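J.: Let's see this in three dimensions:
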Amino acid sequence: MRDFQIPGRSAVFAQNGICATSHPLAAGAAIDILRRGGNAMDAAIAGAVLLGICEPQMTGIGGDCFLLYTRPGSNKIHAVNGSGRAPAAASAADLRDQGLDTVPLNSPHSVTIPGAMDAFCHLAETEGKLGLDAVLQPAIHYADTGVPVAARVAFDWAEGAATLQGSARRDYLFNGEPPRVGQVFRSPGQAEVLRRVARDGRDAFYTGEVADDMLAALTKQGGVHQADDFARTACFSTTPVSGDYKGIDLVEHPPNGQGATAILMLNILKHFDIAAMDPLGAQRTHIEAEAAKLAYDARNRFIADPDHMTRLQHMLAPETAAKLAALIDPNRAMDNPAQLSEAVHKDTIYITVVDKDRMAVSLIYSIFHGFGSGISSDKFGILLQNRGAGFTLQQGHPNELGGNKQPMHTIIPGMLRQNGRVVMPFGVMGGAYQPNGHARLVSNLTDFDMELQAAMDAPRAFHDGTVMNVERGYSNTVRQQLADMGHKVKVPHTAIGGSQAIRIHDHGVLEGASDPRKDGCALGY
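T.: Next up is the predicted model:
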């Protein structure tokens, strides 16, 4: 039990349903959907689409999503890939011929076709109970009437505002400036898009005037996108991947997401007695950082569009982890194993819902960098993601930019399973940090028997590129010890990631937790 004399928050306990996400209005909308007879899928979609209005710097209908979910009375975990593809005419060779080494972040070349809306429409129809019109109403309402800008949102908005260009500055700035806390953001153009989708389904987004609006914005800046690229966008079902860590199965979405990286990282950590270490000490932090370096190097080499990669089983094999673990010096930081050009960053939302029938949904949804590409459609104000920056321009690489390919994605929903029973949908935001965050949360719960909220609250560290980011929650002594081991230690400007989770207890009670690094909360009824 937490010390109630120290600032913090308690977990939320309920019996009928819980939503945990990064903004309270979205959590409230999800619970309202459950009260009205909707299921966890209805609630998750309603909350997720609303988050695009509450946190437009993080996500929106111009982005992608991935989901893991169970059906009532079943522990089988289903996966849906709602990530879009590069336009058919995309070519790494063309960009190399222009003298480029990476996909420019704020150009139309970085814009892949938004995939989330197709997934939301498909899942509302096939897994939901209330129908698409009902689940889109909360987002339509708040897009019209407005959302007061929350504290963390205002911070992130100011950080990403320079990315905005053209009509996006009109739609997402207030007299040319980022909003202050409490100012009200409205998006009547997106409200109109959502009304059309609620009435006419996914074709209202991917064909006709809305698609033409997005296409025109891209074409004007030199994009190679065509109407057919939008029209043929389709989500698809796939098979989750999993790995065991001390009796807990970590279940992840398969590639083109980076979930296998978290499994590999935990497989490496199995070779060390993490439970015997100080959870906030230098030794645990160092070993975790070294495991992350090796796991992320494997990610950069192998993870790509599932139709273009062949080394997934190699990443998940126990012998691969054993060989990598043997490379770790317990007392000295290694040089970064690889410096590849794939862009990774930190802007994502996550929402999880469990309902009274114990249907569980783990949903992650993003436009990648803050405000995505910075390009928005002129009429409707749809911000377009820059997920294409997740491609490499390296010739012959499985993740090389190419027509109709899906890029390597940083966003990953997770679930935990124990003795065959699904016990926790969860997610950790933070772009590149996400696999490390999944591994750390599992380790906090398993190695150190932390309560769920405490496992989220605990200070974080992350080896990001060449720098070891160590949050202020660590002691100066630990920071110095890490520096003495050879890490380039820095206190990050922004808190590392964010997370939400719902534990499904075997006695029937639900426990929800939400990261204090974000504005959100867990709500139940």
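
J.: rest of the way, CA atoms for contacts and neighbours
T.: Fine.

J.: Check this protein and tell me which residue is nearest its centre.
T.: If you average the C-alpha coordinates of the chain and look for the closest C-alpha using Cα atoms, centre = their mean, you land on residue 411, 3.5 Å from that point.

J.: so that one touches residue 254, yeah?
T.: No: contact criterion Cα atoms under 8 Å: residue 411 and residue 254 do not qualify, at 11.0 Å.

J.: so what does the helix or strand residue 417 falls within touch, helix or strand wise?
T.: If you go by DSSP states H and E, residue 417 is part of strand 413-418. In this structure, strand 413-418 makes packing contacts with strand 64-69, strand 248-252, strand 360-366, strand 421-429, judged by 3 or more Cα pairs under 8 Å, 6 or more residues apart in numbering; DSSP states H and E.

J.: want to put them side by side, so please do this one too:
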Amino acid sequence: MVSSSQPLASLIGRKILDQGGNAADAAVAVAAALAVTEPCSTGIGGDAFCLFYDAKSKTVKALNASGRCPEALTIEKLRSLGFEGDSVPNTSAHSVTVPGAAAGWVDTVDLFGSKRLSLAQILEPATELAERGFPVSELTAQFWKRGEQRIMNASPNGHEMLRHGKAAPAAGEIMKLPNMGKTFRALAEQGKAGFYEGRIAESIVKTLGDLGSTMTLDDLKNHSSTPVEPISIVYNDQLRVHECPPNGQGITALIALGILDSLQSKGKRAFLDAGVNSVSYLHTVIEALRLAFADSKFFVTDPEKVHVPVNELLSKEYLAKRAELIDPQNTKAVAHGSPANSSDTVYFSVVDKEGNACSFINSNYEGFGSAIVPEGCGFVLQNRGSNFNLDPNHPNALAPLKRPYHTIIPAMVTRMDGSLHISYGVMGGFMQPQGHVQVLLNMHHFGMTPQEALDTPRICIMPEEEGRSVVLVEEGIRPGVVEGLKALGHEIQVVTGLMRANFGRGQIIVRREDEESAGGHVLVAGCDPRCDGIAVAQF
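T.: Prediction:
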């Protein structure tokens, strides 16, 4: 089964499964297809992370395919250039870190793939889409239009991402990205060297250099993905929830779930008994997430450069102390760290007939990222460096060859016997751990199907500024609940229409045991109504 935010991408994933590929092979094919059909969210110029469930060993493995800061870029250099404040502006060429997705696609196939298909076979369907053209879907067309001016203004090559070089494509119009097709062919034929060396690398460095960036050919050539051990917690003594470790923010979801689990272990279940999206329930979830973000936004950074106290943050003792800070009758400001929000990512999930699963996420960041297009390459470069802090004493301070705090996070849930239960994720900037928590609670505590769990209205807490923080509430949550949250001290903004993309766009595949089925189980999927996608099954 494949679930993604674009129908053509989901169908391409199933095609790879039909050709004998496994979940990892199909995931890379979907990633490439989404780079073509939804470049306003993702692309080969961005980053990726994945979790892979190996059915034979019943283990979860992880890959960090995020890029690093250029070696010559320092806080001192930025200050000398007149940069002020705590972060690099997201429109600056200095916000561009090395794109990690291309290496991540190659490494996912090498580490977790079936070995029955070559990288060229896996990338061919997406390459054909780019070269022959595809009809643009509705929501994607609107997000593309929203980024049109940025694309035009960011670099001289923005026309490569526009229809006939002039404007964003409208819904239903055929869009061709021939230069992206050439980039895919170079990666397929030459592997990583096809992207990180030669023509494409030279174009990246030249285009960025003309805009003031310090990125060099060596920064690209020396880039590598990192296989890492997932981090996890046990929830309700029944589920083990897995996330990628820092520099990703998956620990935020685990901290919040750990706080909620601690409350339940002490008999404080009133928020669950009140029902999904009740005042008590939402207040408790909001406060748990605020506490989680306070820690993750301060501590999460590149563990290769700065120690991140993962074990301490996830210890039962620490989580119990954090749970004690929740007041069921009031909200309070958090000392430091806060979530922000954007919808700029694609998440998708694949489970194959052998029982393997790949939970995969790929992103430009902030829509079209930096919107800078390397000449002749047909893709935009990310702006992940804007997540660095420019305070040299901060754990997430910008530094040469360092990875920044990263928002994109895939998730996976196994049962206590190690069997696969859920492969899922919710894309969209700092909304992602908030989505992970809410949809998991919907399924686990309230018995929802994957589709019901995604359909249910969500909340999103926004950055805390000057002691106040707005909570976005999606249309569909009852007016009485909104008033009840206000009475507890929350500042509420109800969000409707297309702006509901702020609440993320999730994909879920659940594996249910069923002795009557041929394989002993049934796969059940959900695809978020806030995106254009579908879930498809292989029979």
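
J.: What does the superposition give as a TM-score?
T.: Scored by TM-score structural alignment, normalised by the length of the first structure, the superposition of the two chains gives a TM-score of 0.94; 507 aligned residues with a Cα RMSD of 1.5 Å.

J.: re earlier: which part of the second structure lines up with the strand holding residue 417 of the first structure?
T.: The aligned range for strand 413-418 of the first structure in the second structure is 410-415, by TM-score structural alignment.

J.: What residues sit buried inside stretch 385-395 of the second structure?
T.: If you call a residue buried by 16 or more other Cα atoms under 10 Å, then stretch 385-395 of the second structure has these buried ones: 385, 386, 387, 388, 389, 390, 395.

J.: Looking at those, which is nearest residue 168 of the second structure?
T.: Within the set of these, residue 386 lies nearest residue 168 of the second structure; the separation is 25.3 Å, counting by Cα to Cα.

J.: three-state assignment of the residue mapped onto residue 123 of the first structure from the second structure?
T.: With TM-score structural alignment as the criterion, residue 123 of the first structure lines up with residue 108 in the second structure. For residue 108 of the second structure, the secondary-structure state derived from DSSP: H, G, I helix; E, B strand; the rest coil is helix.

J.: now residue 108 of the second structure: how far from residue 31 of the second structure?
T.: Using Cα to Cα, to the nearest Å, one gets 11 Å for the distance from residue 108 of the second structure to residue 31 of the second structure.

J.: Neighbour count: these two, which is higher?
T.: Summary of the neighbour comparison: residue 108 of the second structure and residue 31, criterion other Cα atoms under 10 Å, with residue 31 having more neighbours (30 against 25).

J.: Wait, the more buried one touches residue 363, no?
T.: No: counting by Cα under 8 Å, residue 31 of the second structure stays clear of residue 363, with 9.6 Å between them.

J.: what touches both of these two?
T.: In the contact map built from Cα atoms under 8 Å, 6 or more residues apart in numbering, the residues linked to both residue 31 of the second structure and residue 363 are residue 43.

J.: which residues does the nearest residue to residue 231 of the first structure once chain neighbours are set aside contact?
T.: Among residues not flanking residue 231 of the first structure along the chain, residue 206 sits closest, at 5.1 Å (Cα to Cα, 6 or more residues apart in numbering). By Cα under 8 Å, 6+ apart, the contact list for residue 206 of the first structure reads 230, 231, 233.

J.: can you tell me which residue in the second structure aligns to residue 206 of the first structure?
T.: If you follow residue 206 of the first structure across to the second structure using TM-score structural alignment, you land on residue 196.

J.: picking up where we left off before, how close does the residue nearest to the centre of the first structure get to residue 255 of the first structure?
T.: Spatial separation of residue 411 of the first structure from residue 255 of the first structure under the definition Cα to Cα is 10 Å.

J.: List the contacts of the longest helix along the first structure.
T.: Among all segments of the first structure classified by DSSP state H, the helix with the greatest residue count is helix 282-302. For helix 282-302 of the first structure, the surrounding residues in contact (Cα under 8 Å, 6+ apart) are 258, 260-262, 264-265, 268-269, 274, 277-279, 309-312, 315, 324-325, 328, 330, 333-334, 336-338, 340, 342, 397-399, 436, 461-463, 478-479, 481-482.

J.: Please pick the buried ones from the residues you listed.
T.: Buried residues within those, defined by neighbour count using 16+ other Cα under 10 Å: 258, 260-262, 264-265, 268-269, 274, 279, 309, 312, 315, 324-325, 328, 333-334, 342, 397-399, 436, 461-463, 478-479, 481-482.
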